[in-house]
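Colleague: Quick one, fold the following:
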Amino acid sequence: MTIGKAAVFGAGGGIGSALVAGLAARGVEVLAGSRSGEGPHLEGVRRFACDIGDEDSIAQAVAHWTGDPPDLVVVATGVLTLPDGTGPERSYKALDPEAMAEILRINTIGPALVAKHVLPLFPRERRSVFAALSARIGSISDNRIGGWHSYRASKAALNMLVANFAIEMGRTHPQAVVVALHPGTVDTRLSSPFQSNLPEGQLTTPDDASANLLSVIEGLNPADSGGLFDWRGDRIAP
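Modeller: Sure thing, here's the model as predicted:
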């Protein structure tokens, strides 16, 4: 896939900023969105403010994209530990409705609202890609140890929404690709509290994760739409 213009939501995060830099290094025009409006200061990068928890903010951010939308849109936002320190639940006994709702709002509802406003802008006559960062842990069939209830549920729900959006887009935009991507365990703020027991070699730098994800994206075709793919390009069963 030749990418002329891309948009990255979550450009202020570890993976998001690396994706912006990786795309810019390839000569791609990049729209870099973050809640603060900050992001990498690089040639060919235009920063914009957008809070994906606020639908009006999303609508305003993409309103001027009509007629010249990006070929690639990546939602690189997500949360594992909340700002107040609430982390993944090890048992159902630890479930808290407010924390659960907040994780679903950020990991599931936010990317869905971005899709709601971005997908209608995609042209029908050429290939375009919408990718949301998800996780292998959202695969129900791959679940062996349980726990991390809200995070697992939020990613499983995101994977289902991606499958739904792909089916709907396939009816009107046969060249569009809508996918979820698992970047692996990346050395970012999200994973930092959980890195101590990782096997050697499992932790990936944001730059390497970005390169891996962009390689996967370049190899996607419409038959892949609706799937969850890992950083190697392997499809993960739901």
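Colleague: use CA for all of it now, contacts and neighbours both
Modeller: Noted.
Colleague: residues in contact with the residue lying closest to Val162 once chain neighbours are set aside?
Modeller: Sequence neighbours aside, Gly226 is the residue nearest to Val162 in space, at 5.5 Å (criterion: C-alpha to C-alpha, 6 or more residues apart in numbering). Contacts for Gly226 (C-alpha atoms under 8 Å, 6 or more residues apart in numbering) come out as 162-167, 177-180.
Colleague: wait, which of those is closest to Gly78?
Modeller: Set against Gly78, the nearest of the contacts of Gly226 by C-alpha to C-alpha is Ala180 (12.8 Å).
Colleague: any idea how far the residue lying farthest from the centre of the chain lies from His149?
Modeller: Most distant from the centre of the chain: Lys93, at 29.3 Å, with distances by C-alpha atoms, centre = their mean. To His149, Lys93 is 10 Å away according to C-alpha to C-alpha, to the nearest Å.
Colleague: Please give me every residue in contact with Ala7.
Modeller: Ala7 neighbours (C-alpha under 8 Å, 6+ apart): 30-33, 70, 72-74.
Colleague: Let me fix that, I meant to ask about Leu113.
Modeller: Taking C-alpha under 8 Å, 6+ apart as the contact definition, Leu113 lies against 52, 55, 58.
Colleague: Next step: these restricted to strands.
Modeller: Of those, none are assigned to strands by DSSP state E.
Colleague: how far out from the middle of the chain is stretch 74-83?
Modeller: Mean-position distance between stretch 74-83 and its chain equals 9 Å (C-alpha atoms, centre = their mean, to the nearest Å).
Colleague: which element is the residue lying closest to Ala11 once chain neighbours are set aside on?
Modeller: Spatial nearest neighbour of Ala11, chain neighbours left out: Ser17 (4.6 Å); criterion: C-alpha to C-alpha, 6+ apart. Secondary structure assignment for Ser17, by DSSP states H and E: helix 14-25.
Colleague: quick one: the following helix or strand past that helix to helix 14-25, angle?
Modeller: The C-terminal neighbour of helix 14-25 among helices and strands, as given by DSSP H and E, is strand 29-34. Orientation note: strand 29-34 sits at an angle of 160 degrees relative to helix 14-25 (axes from the mean of the first three to the mean of the last three C-alpha atoms, to 10 degrees).
Colleague: before we go on, could you also do this sequence so I can check it against the first one:
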Amino acid sequence: MKRNLVIGASGGIGAAMVQAMDGDTIGLSRSVNGLDVCDDAGVARLIGDLDGPFDRIFVAVGILAPEGAAPEKSLAAIDPDVMARVFAVNTIGVATVLKHAARKLAANGRLGVLTARVGSIGDNNLGGWHSYRASKAAANQIIRGAALEMKRTHRDAVVLALHPGTVETSFTANYKAKKLQPTESAQMLLDVLDSATETGGFYDYAGKPIPW
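Modeller: This is a model prediction of the structure:
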């Protein structure tokens, strides 16, 4: 039986991933466990208390913008305090989680981190959303570096950055684009994670590679 860990399990995609995974699944979240990805000691304690190893670890933490703020439409709209908070969660928070979760991954385990297509520098044709884009691009670099580092300790493991598509969650409540249901996106992401043969990639929910 597979053992799974979902970090960020109370969000739309995180909760759906808990349901999609077969086997024994543990979820960690702010609302249930008090998980604060900006608190290194707290993350260390919560993850450290878990009995590993895990066959799959899925990280689904992040914010679009702090409460009361929104993604910037122009450079003039950048607020340094808002940008710092977005980076604190989306980049430093992800790095902190990986720092502690990597030790709990099985030697041939699968580690997927929820990121976003808008974090792609090569795919950015619209501009705007500066804090969110930059924080996700930086998170992608952390994920890529983690995958390369873990080759030395987890030779058969796979670590991926994953884009979920536009999913029906509170993040996308005002979007007019066609949306995937969280359960649909989660199952497709899980299929991509399970079927990947190489570590260190950036893929969308359909398994298509995304440029960095």
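Colleague: related to what we said a few turns ago, show me what the residue farthest from the centre of the first structure aligns to in the second structure.
Modeller: Counting by TM-score structural alignment, Lys93 of the first structure lines up with Ala76 in the second structure.
Colleague: Look up how far Lys136 of the second structure lies from that match.
Modeller: Applying C-alpha to C-alpha, the value for Ala76 of the second structure to Lys136 of the second structure is 20 Å.
Colleague: Which stretches in the first structure count as helices?
Modeller: Along the first structure, counting by DSSP state H, helices occupy 14-25, 55-62, 97-104, 110-118, 149-172, 206-219.
Colleague: highest average neighbour count across the ones you listed?
Modeller: For the helices of the first structure, the largest average neighbour count (mean count of other C-alpha atoms under 10 Å) is found in helix 14-25, namely a mean of 23.
Colleague: Now do the equivalent of the residue nearest to Val162 of the first structure over in the second structure against Asp194 of the second structure, distance only.
Modeller: Mapped onto the second structure by TM-score structural alignment, Gly226 of the first structure lines up with Gly200. Note on Gly200 of the second structure: its distance to Asp194 of the second structure, by C-alpha to C-alpha, is 14 Å.
Colleague: for Asp40 of the second structure, same thing?
Modeller: Distance of Asp40 of the second structure to Asp194 of the second structure, given as C-alpha to C-alpha: 29 Å.
Colleague: So Gly119 of the second structure sits against Trp129, correct?
Modeller: No: at 9.8 Å, Gly119 of the second structure does not count as touching Trp129 under the criterion of C-alpha atoms under 8 Å.
Colleague: which one of these two has more residues nearby?
Modeller: Neighbour totals were compared for Gly119 of the second structure and Trp129, and Gly119 leads with 25 against 20 (other C-alpha atoms under 10 Å).
Colleague: For that one, list the residues it contacts.
Modeller: Contacts of Gly119 of the second structure by C-alpha under 8 Å, 6+ apart are 132-138, 140, 212.
Colleague: do that again at 10 Å, thanks
Modeller: By C-alpha atoms under 10 Å, 6 or more residues apart in numbering, the contact set of Gly119 of the second structure is 129-140, 163, 210-212.
Colleague: Just give me the match in the first structure for it.
Modeller: Checking TM-score structural alignment: Gly119 of the second structure goes with Gly138.
Colleague: burial measure for Thr81 of the first structure, as a count.
Modeller: Residues contacting Thr81 of the first structure under the criterion other C-alpha under 10 Å number 17.
Colleague: How about the one 5 residues further on?
Modeller: Thr86 of the first structure: 12 surrounding residues under other C-alpha under 10 Å.
Colleague: before we move on, what about the one 5 residues further on?
Modeller: Under the neighbour criterion other C-alpha under 10 Å, Ser91 of the first structure is assigned a count of 11.
Colleague: who's in contact with the most centrally placed residue in the second structure?
Modeller: Closest residue to the average C-alpha location of the second structure: Leu114 at 2.4 Å, with C-alpha atoms, centre = their mean. Leu114 of the second structure makes contact with 8, 13-14, 58-62, 90, 94, 136, 139-140, 160-164, 189, 204, according to C-alpha under 10 Å, 6+ apart.
Colleague: Give me the contact list for stretch 94-107 of the first structure.
Modeller: Contacts of stretch 94-107 of the first structure (C-alpha under 10 Å, 6+ apart): 52-53, 75-82, 84, 86-89, 108-112, 132-134, 147-158.
Colleague: one more time with 6 Å
Modeller: 78, 150, 154 (C-alpha atoms under 6 Å, 6 or more residues apart in numbering).
Colleague: now the helices of the first structure in TSV, with distance to Asp187 of the first structure?
Modeller: Supplementary listing: the helices of the first structure in TSV, determined by distance: least, C-alpha to C-alpha, whole Å:
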stretch	distance to Asp187 of the first structure
helix 14-25	8
helix 55-62	28
helix 97-104	20
helix 110-118	22
helix 149-172	18
helix 206-219	6
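Colleague: The ones you listed: which one's closest to Val45 of the first structure?
Modeller: Nearest to Val45 of the first structure among the helices of the first structure is helix 14-25; the distance by C-alpha to C-alpha comes to 6.9 Å.
Colleague: what packs against the closest one?
Modeller: Applying 3 or more C-alpha pairs under 6 Å, 6 or more residues apart in numbering; DSSP states H and E, one finds that helix 14-25 of the first structure makes contact with helix 206-219.
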